[in-house]
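S.K.: Could you look at this predicted model? Sequence included:
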Amino acid sequence: MNILLTGGTGYIGSHTAVVLSQAGHEVVLLDNFCNSSPSVLERLEKILGKALPCIEADVRETDVVEKVLREYKIDAVIHFAGLKAVSESVANPVLYYANNVQGSISLLQAMQEVDVKTLVFSSSATVYGEPQYLPYDEDHPTKPMNPYGQSKLQVEEILRDLAASDSKWRITSLRYFNPVGAHESGLIGEEPNGIPNNLMPYVVKVASGELPHLNIFGDDYETLDGTGERDYIHVMDLAEGHMAALHFQNVNAGSNVVNLGTGKSSGVLEIVKAFENITGKVIPLQFAPRRAGDLPIYFAQTGLAKEQLHWVAKRNLIEMCESSWKFQELQGHVKGESEN
């Protein structure tokens, strides 16, 4: 298949590009590099032994997207392009609706023009909101607690309506839990701009000496170690889940929603201990009060992914920590060389 990845040089997009390309698909990337670097293209070429075509553009440039779909004879689209920081979405909701909702509408308009009607959408478990029960299954009520989650849910609703209007559409919305880790080569991984919003890259930067300590917000939750527990999933498992969704869509039309997680949760101290054991580094900690809106615990019900997509997460917490550290070490070495 010829597959377009919007946001294809980003964290999840770049790993999915590797999985799809190594499986024999022709992959085309489109990105405006607002939260990624063109250097990812060179690293992808090292991993794959070939360059992937990449168009620098914003997904809201409908005419450009339409031209790319035609020129590369695209069969399916995986839509990663969008902003994803919860705190930023609270501070600037219009930015998030413009990028995530308006951007998705632009993409869909371009796809309709060229009659490309197979789409995998990068959604999020944040659409569920505060759990009424756990684990979250796909039938759990949706009540996002922030504009980021709301923007993802709005796109899901648009996709549902679109599939209902035309039986040719094949759409899967994948609700991610907490992606972590990096490719086994150490060449690509999570590279947030500025101070990380997510736990694993923050731990990595503390271990490397770039940040002084890890803030843990709340140590009095009713969890095993008193800290918030999350369902962490290796980014390579997540990437493989996208390919599984495409295979599912080859024989199933309509709109579907599927969780991608491991089905179990880990606390902050558990992550820190695993990371310390792997690296031999001590992670300095500071405990702080709970943050408003943080949930004590959440994790995925993964039965539907196994049943429909024939997919299960395979990689464990140790592999998540090891690959994250390898990526950090390699990037530190490369940056050190470039400065000499």
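M.R.: Looks like it came in fine. Computed from a predicted structure; not experimentally measured.
S.K.: CA atoms for contacts and neighbours, from now on please.
M.R.: Noted.
S.K.: what ranges do the helices span in the stretch 51-200 of the chain?
M.R.: Secondary structure of the stretch 51-200 of the chain by DSSP state H, counting those that start in this stretch: the helices cover 62-71, 86-91, 93-96, 103-114, 147-165, 199-207.
S.K.: What residues sit buried inside the last one?
M.R.: Taking 16 or more other Cα atoms under 10 Å as the basis for neighbour counts, the residues of helix 199-207 that come out buried are 199-207.
S.K.: what's the answer for stretch 16-31, then?
M.R.: Residues of stretch 16-31 classed as buried: 16-21, 26-31 (neighbour count, 16+ other Cα under 10 Å).
S.K.: got it, and stretch 331-340?
M.R.: Residues Gln331 are the ones in stretch 331-340 that count as buried (16+ other Cα under 10 Å).
S.K.: before we go on, here's another structure to hold up against the first:
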Amino acid sequence: MAILVTGGLGYIGSHTVVELLNNNFDVIIVDDLSNSEKFILNNIEEITGKKPTFYPFDLKRKELLAQVFDAHPIEGCINFAAFKAVGESQLKPIDYYENNLFSLINILQEFKSRNISNFIFSSSCTVYGQADTMPINEDTPLKAPESVYGKTKQMGEEMLRDFAKAYRRKVSLLRYFNPIGAHPSIKIGELPAGIPNNLVPYVTQTAAGIREKLSIWGNDYPTEDGTAIRDYVYVVDLAKAHVAALEKLLNNDSDEAIIDIYNLGTGKGSSVLDVVNAFEIANNVKVPYQICDRREGDITVVYANADRAENELKWKSETSLQEALRTAWEWQKYLESRIEYSKSI
């Protein structure tokens, strides 16, 4: 069965491609390599013994996307293709709206015209904004997101709801919390270009001496240690949830619209300083840091109630924070041996 994975050489996408291949799906990747590297494709093959079909182009090029659908009997899509940096989205809002929404529309146009269903959307807990109560479940009211990135995810969800209802298609909206870590093979992991926007690769680069200090954006939040709290979920656990969500859609024979929504997190919040401390313990490495002003678009506290995913998908995050951070450090050391990486930082 052929599944299109857009952004399939990116961080979460590459881990999900591995899990799909391990579960005997045929995978077609479209990735413009704007936030990924070609060597990941070979590493996926080394992990799985299988090489997915790969097309390197921007999904805004409708004519090339149509050719992919002409060439393969695609029965579903997992869409990871999006710009994803909260801070950057505040500085480049039009770029984020264009990239994240036009690419989604183009895929849905192909789904509509070819009568294809089974669409999984890489969404985010940012769609909740700063929720009033914790933990967040799927019925928590959505608020206006604090960032342009979050707005594009909320708009994407609305598009998919309307698509499913109008054309009686099956979609799954997966709201991630904060993915971290690397595959246990240490052949794929998070690969930021330039200065990282996410916490863990900034921690690993600081520990490696690439960055002088970790910048902690604010220590005056109303939390126990003053730093912001997030729900950090191991990326391989997260990838497995995509396979479970896809199989649920594929096994549903209903002719009616299906709109599944799942939070994917651990159910536990950890502060920025918790992560730094856990990293130091897991890897016996010190991480120098400095406190900076809060960053626009960040929220104070967010962590998941993932009971619905456990009940309906039989999925649960099993990997500890320290173990996930151990793999992140091993991945950092692996990257430093690569010429491609040393040129990008």
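M.R.: Alright, I've got the coordinates. Worth saying up front: this structure is predicted, and the values here are computed from it rather than measured.
S.K.: TM between them?
M.R.: In this superposition the chains share a TM-score of 0.95, using TM-score structural alignment, normalised by the length of the first structure; 338 aligned residues with a Cα RMSD of 1.7 Å.
S.K.: Now distance to Leu260 of the first structure too, for the helices of the stretch 51-200 of the first structure, in TSV please.
M.R.: As requested, those are exported to TSV (distance: least, Cα to Cα, whole Å):
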stretch	distance to Leu260 of the first structure
helix 62-71	27
helix 86-91	19
helix 93-96	23
helix 103-114	21
helix 147-165	15
helix 199-207	18
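S.K.: which one of those is the most hemmed in?
M.R.: Using mean count of other Cα atoms under 10 Å, the stretch among the helices of the stretch 51-200 of the first structure with the largest mean neighbour count is helix 199-207, at a mean of 22.
S.K.: Pull the residues that contact it.
M.R.: The contact list for helix 199-207 of the first structure, computed with Cα atoms under 8 Å, 6 or more residues apart in numbering, reads 180-181, 190-192, 195-196, 211-214, 268, 272, 281-284, 321, 324-325, 328.
S.K.: Please apply the same query to stretch 109-117 of the first structure.
M.R.: For stretch 109-117 of the first structure, contacts defined as Cα under 8 Å, 6+ apart pick out 62-63, 65-66, 69-70, 74-76, 168-171.
S.K.: Report the distance from it to the chain centre.
M.R.: Using Cα atoms, centre = their mean, to the nearest Å, we find the averaged C-alpha position of stretch 109-117 of the first structure to lie 24 Å away from the chain's own average C-alpha position.
S.K.: what's the counterpart of Gly10 of the second structure in the first structure?
M.R.: Structural alignment places Gly10 of the second structure opposite Gly10 in the first structure (criterion: TM-score structural alignment).
S.K.: so what's that match closest to, chain neighbours aside?
M.R.: Excluding its sequence neighbours, the residue lying closest to Gly10 of the first structure (Cα to Cα, 6 or more residues apart in numbering) is Ser36, at 5.3 Å.
S.K.: same question, Cys54 of the first structure
M.R.: Distances taken as Cα to Cα, 6+ apart place Leu29 nearest to Cys54 of the first structure, at 4.5 Å, with adjacent residues excluded.
S.K.: The one you found - that's part of a strand, no?
M.R.: Yes - checked against DSSP: H, G, I helix; E, B strand; the rest coil, Leu29 of the first structure lies within a strand.
S.K.: Alright, that wraps it up for me.
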